[in-house]
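J.: fold the following, please.
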Amino acid sequence: MCVYNVLIVFAVLCVTKSINCVDWTLNCSTSCHCKWINGKKSALCNALSLTQIPSNLSTEVQVLMLNENNLQTLNREEFTTLGLINLQKIYLKKSNIKYLHRETFKNLKILVELDLSENLIEQLDKQTFSGNDRLRILYLYSNPIKILIADQFPVLPYLRTIDLHNCEISSIDETSFSNIDLLEYLNLKQNSLRTLPGNVFTHMKNLKTLLIDDNPWQCDCKLKKFRNWYVE
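T.: So this is what the prediction gives:
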């Protein structure tokens, strides 16, 4: 009898697990395609002319692909208000995003990768990524950002990669990256930089790759301190 009861419990658990596995894929926006990719619960919503984040995605989704849409505006807590608190990776490339609320990504505590490249973002509030403490990879390239202000990025202890190439950047404050100590890769190619503060990167002891070519550098005394650090 005991063996029989154990078998029943085991069967119930197996069925329950199977149902749960199916449920998250069925609870998917009609326009998106939900499936497992590289061991992650992923929602593929690329190139669907979406003007807003789908509201009926499973809260279990870990990877959200929204490339090539027409979102234009991302509002406060855009993802957490939809219950998407388990997101680890968000891809928003080429989605015509013009406005990004400073708390768009608030409470996404396990977000590790964010792609906002090739949009129309002109301004980034210094608190835009505040609270995204696990963020490791940030793609912002090909946005007309133009200026990086003081303390542009909040404290992000796990951030290792930032790509800001082709952003029309002409000015970087000496404290723009002061809260990011362990960065390993920074791409500033193809911008409009003529000079840089001499100590802007000196605190980055783990910086392995710094790409700054294809900028109209003005080789004068203002650039000397940075140049000396760069060639060391």
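J.: C-alpha only now, for contacts and for neighbours.
T.: OK.
J.: is the spatially closest residue to L26 that is not a sequence neighbour in a helix, a strand, or coil?
T.: In this structure, L26 finds its nearest non-sequential neighbour in C34, 7.9 Å apart by CA to CA, 6 or more residues apart in numbering. Per DSSP: H, G, I helix; E, B strand; the rest coil, the local secondary structure of C34 is strand.
J.: next: C14.
T.: helix.
J.: okay, now it: neighbour count?
T.: 12 (other CA atoms under 10 Å).
J.: just F79 next, same as before
T.: Using other CA under 10 Å, F79 has 22 neighbouring residues.
J.: where's it relative to S58, distance?
T.: To S58, F79 is 12 Å away according to CA to CA, to the nearest Å.
J.: how about the strand or helix carrying K41: buried residues?
T.: Taking DSSP states H and E as the definition, K41 sits inside strand 40-44. Within strand 40-44, the residues that count as buried by 16 or more other CA atoms under 10 Å are 41-44.
J.: what sits up against that strand?
T.: 28, 32-36, 57, 60-66 (CA atoms under 8 Å, 6 or more residues apart in numbering).
J.: need the residues you listed in TSV (columns: neighbour count and distance to P144).
T.: Formatted as TSV, the contacts of strand 40-44 follow (neighbours: other CA atoms under 10 Å; distance: CA to CA, whole Å):
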residue	neighbour count	distance to P144
C28	21	34
C32	19	29
H33	15	31
C34	23	32
K35	19	34
W36	13	35
L57	22	31
E60	18	34
V61	24	31
Q62	22	29
V63	24	26
L64	24	24
M65	19	22
L66	27	20
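J.: could you dump those to a markdown table with distance to L124?
T.: A markdown table is the format used below for these (distance: CA to CA, whole Å):
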| residue | distance to L124 |
| --- | --- |
| C28 | 31 |
| C32 | 29 |
| H33 | 31 |
| C34 | 31 |
| K35 | 33 |
| W36 | 33 |
| L57 | 27 |
| E60 | 29 |
| V61 | 26 |
| Q62 | 25 |
| V63 | 23 |
| L64 | 22 |
| M65 | 22 |
| L66 | 20 |
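J.: closest one to S95 out of the residues you listed, please.
T.: Of all the contacts of strand 40-44, L66 has the smallest distance to S95: 7.5 Å, by CA to CA.
J.: could you check how far the closest one is from E77?
T.: Separation of L66 from E77 (CA to CA) stands at 16 Å.
J.: ok, back up a step: residues in contact with the helix or strand just after the strand holding K41?
T.: Following strand 40-44 in sequence order, the next helix or strand is strand 63-65 (DSSP H and E). With contact meaning CA under 8 Å, 6+ apart, strand 63-65 is reached by 40-46, 87-92.
J.: next, the structure of the following sequence, for comparison with the previous one:
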Amino acid sequence: MSQEINLEKKLSQVFNRSDVKKLESEMLTDHDEIEIFEIFGAHDLEEIDPRCFLKYTNLKIIKIIGTGIYNLPSYSFANCNYVNEIILNSNKIEQMDPQTFKGLDNLKILIIFDNHLRHLKSNTFDDLVNLEELNLGRNQIEIIGIDIFNNLKNLTDLILGQNRIKKIQPKLFSKCINLKNLYLNNNLIEDFDDAAFFGLSNLKSLSLSHLNLKNIKAKIFMNCPNLQELDLSHNQIEQMDVKSFYNLENLKILNLKSNRITKIKSVLFMYCYKLEKLFLADNQIRKIGVNSFKCLTELNDLELQNNKLDALGSNMFVECKKLNRIKLYGNFTNEQVIQNLEGIEDLNIIILDDF
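T.: Predicted structure coming up:
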């Protein structure tokens, strides 16, 4: 079935026949004003004739969702010069050629989420010089070409989460000079090369949760001076160097929950003096250095629940004048803990029990 729909004053061409394996140009209606091309529910569809897009000279958005398409050959989107958004979610795409996206120099958003990609070949995205968002999440990616992102200088959001990536090559993202949000969560990464985040001076948010990290190297984030949010939760982290968070003076949110941390060293957070939220819950912390929070004058939210703490130093929070909420349930804390928190003027929530 093919039909035209006026969607928010934009004409949309919708194709949802479930009995077609190859979409031919003559199956679609002609209309110069169509801006959105959509395919959904065509579960048996395996191939699209690139000439289909020749009909629509004003096309801006392409959505192909839930089909049986497994390959994107060269020039798959011929004559789509003005398209600025392509969404290819929940198909069966296994491979893309270096010329698949040839000519799409106006594309700003490319989403290939929930497919079967394994190998990202070099040069695949070379023509996408104006791309701002690239989502390759929930695939089966294991190998990434070393120079695959080299032409993506306008990229701000890169999502590689929920794949099978084991290693990030040194300087892989170094040419993505405007990258602000990077998601590498839910992969098989055990360690990062010292130059893994080289060149990411504009990065604001970095998600490294649900990996297999066991330690955080010294100065591993030193090339991310403007990072504001760092998620290291749900790893196997036991050790952190005193310079693990070196140069993160703009960090506001640090999530270390659900790891295997047993001790917080006194100077661990000394470079993160703008930190506002610190999540250390669900670890095995027995000891916190007396000066661990001394430099955290902006801290307002602290989670320490479900650890093995039996005491907190009497002057531990003396510099945390803005601390507003602290969670402590699931520890062996006592009345002395409450006395140690009494000097904090803005503290209005002390959670000692899980309720």
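J.: mind telling me what V242 of the second structure corresponds to in the first structure?
T.: When the first structure is aligned by TM-score structural alignment, V242 of the second structure is paired with E174.
J.: its match reaches N199, doesn't it?
T.: Yes - taking contacts as CA atoms under 8 Å, E174 of the first structure lies within contact range of N199: 6.7 Å.
J.: out of these two, which sits in the busier spot?
T.: Using other CA under 10 Å, the more surrounded residue of E174 of the first structure and N199 is E174, with 17 against 13.
J.: check the secondary structure at the more buried one for me.
T.: Using three-state DSSP, the secondary structure recorded for E174 of the first structure is coil.
J.: wait, what's in contact with it?
T.: E174 of the first structure sits next to 150, 196-200 when contact means CA under 8 Å, 6+ apart.
J.: in CSV: these, plus secondary structure and distance to C21 of the first structure.
T.: Listed next are those as CSV, based on DSSP: H, G, I helix; E, B strand; the rest coil; distance: CA to CA, whole Å:
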residue, secondary structure, distance to C21 of the first structure
A150, coil, 46
L196, coil, 52
P197, coil, 53
G198, coil, 54
N199, coil, 52
V200, coil, 48
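J.: from the residues you listed, which two are the most distant?
T.: Spanning the widest gap among the contacts of E174 of the first structure are A150 and G198, at 14.9 Å by CA to CA.
J.: which one's more surrounded, these two?
T.: Shown here are A150 of the first structure and G198; by other CA under 10 Å, G198 has more neighbours (17 against 14).
J.: for the counterpart of the more buried one in the second structure, what are its contacts?
T.: Aligned counterpart of G198 of the first structure in the second structure: S266 (TM-score structural alignment). Listed by CA under 8 Å, 6+ apart, the contact set of S266 of the second structure reads 288-293.
J.: how far away is S266 of the second structure from M240 of the second structure?
T.: Distance from S266 of the second structure to M240 of the second structure, by CA to CA: 12 Å.
J.: equivalent analysis for K252 of the second structure, please.
T.: For K252 of the second structure, the distance to M240 of the second structure - CA to CA - is 19 Å.
J.: before we move on, what about R286 of the second structure?
T.: Look at R286 of the second structure and M240 of the second structure: by CA to CA, they are 15 Å apart.
J.: one more: F279 of the second structure?
T.: As for F279 of the second structure, its distance to M240 of the second structure is 15 Å (criterion: CA to CA).
J.: Q152 of the first structure is in contact with Q123, isn't it?
T.: No - here Q152 of the first structure does not reach Q123: they are 10.3 Å apart, not a contact under CA under 8 Å.
J.: which one's more surrounded, these two?
T.: Each of Q152 of the first structure and Q123 has its neighbours counted (other CA under 10 Å); Q152 has more, 21 against 17.
J.: quick one: map that one onto the second structure.
T.: Matched by TM-score structural alignment, Q152 of the first structure corresponds to I220 in the second structure.
J.: the most centrally placed residue in the first structure is in what secondary structure piece?
T.: What sits nearest the mean C-alpha location of the first structure, by CA atoms, centre = their mean, is L114, with 1.6 Å. Secondary structure from DSSP H and E places L114 of the first structure in strand 113-115.
J.: cool, I19 of the first structure as well?
T.: Under DSSP H and E, the secondary-structure element containing I19 of the first structure is helix 2-26.
J.: tell me what that helix is packed against?
T.: strand 33-37 (3 or more CA pairs under 8 Å, 6 or more residues apart in numbering; DSSP states H and E).
J.: okay, the angle between the strand it packs on and strand 40-44?
T.: 150 degrees (axes from the mean of the first three to the mean of the last three CA atoms, to 10 degrees).
J.: tell me what angle strand 33-37 of the first structure forms with helix 2-26.
T.: Strand 33-37 of the first structure and helix 2-26 meet at an angle of 120 degrees, taking the same axes, to 10 degrees as the criterion.
J.: before we move on, the earlier item: so what's the residue nearest to L26 of the first structure up against?
T.: C34 of the first structure is in contact with 25-26, 28, 41-44, counting by CA under 8 Å, 6+ apart.
J.: ok, P144 of the first structure to Y91 of the first structure distance?
T.: According to CA to CA, P144 of the first structure and Y91 of the first structure sit 18 Å apart.
J.: K166 of the second structure -> the first structure?
T.: Counting by TM-score structural alignment, K166 of the second structure corresponds to K98 in the first structure.
J.: neighbours around that match, how many?
T.: K98 of the first structure: 17 neighbours (other CA under 10 Å).
J.: what about it, distance to L71 of the first structure?
T.: The value you get for K98 of the first structure to L71 of the first structure, if CA to CA is used, is 9 Å.
J.: got it, and Q52 of the first structure?
T.: Separation of Q52 of the first structure from L71 of the first structure (CA to CA) stands at 5 Å.
J.: what's the answer for L186 of the first structure, then?
T.: For L186 of the first structure, the distance to L71 of the first structure equals 27 Å [CA to CA].
J.: next one: E60 of the first structure
T.: Distance of E60 of the first structure to L71 of the first structure, computed by CA to CA: 22 Å.
J.: likewise G198 of the first structure?
T.: Distance, G198 of the first structure to L71 of the first structure, using CA to CA: 39 Å.
J.: same check on P54 of the first structure?
T.: According to CA to CA, P54 of the first structure and L71 of the first structure sit 11 Å apart.
J.: looking at these two, which is more packed in?
T.: Neighbours were counted for P54 of the first structure and for L71 using other CA under 10 Å; L71 has more, 20 against 16.
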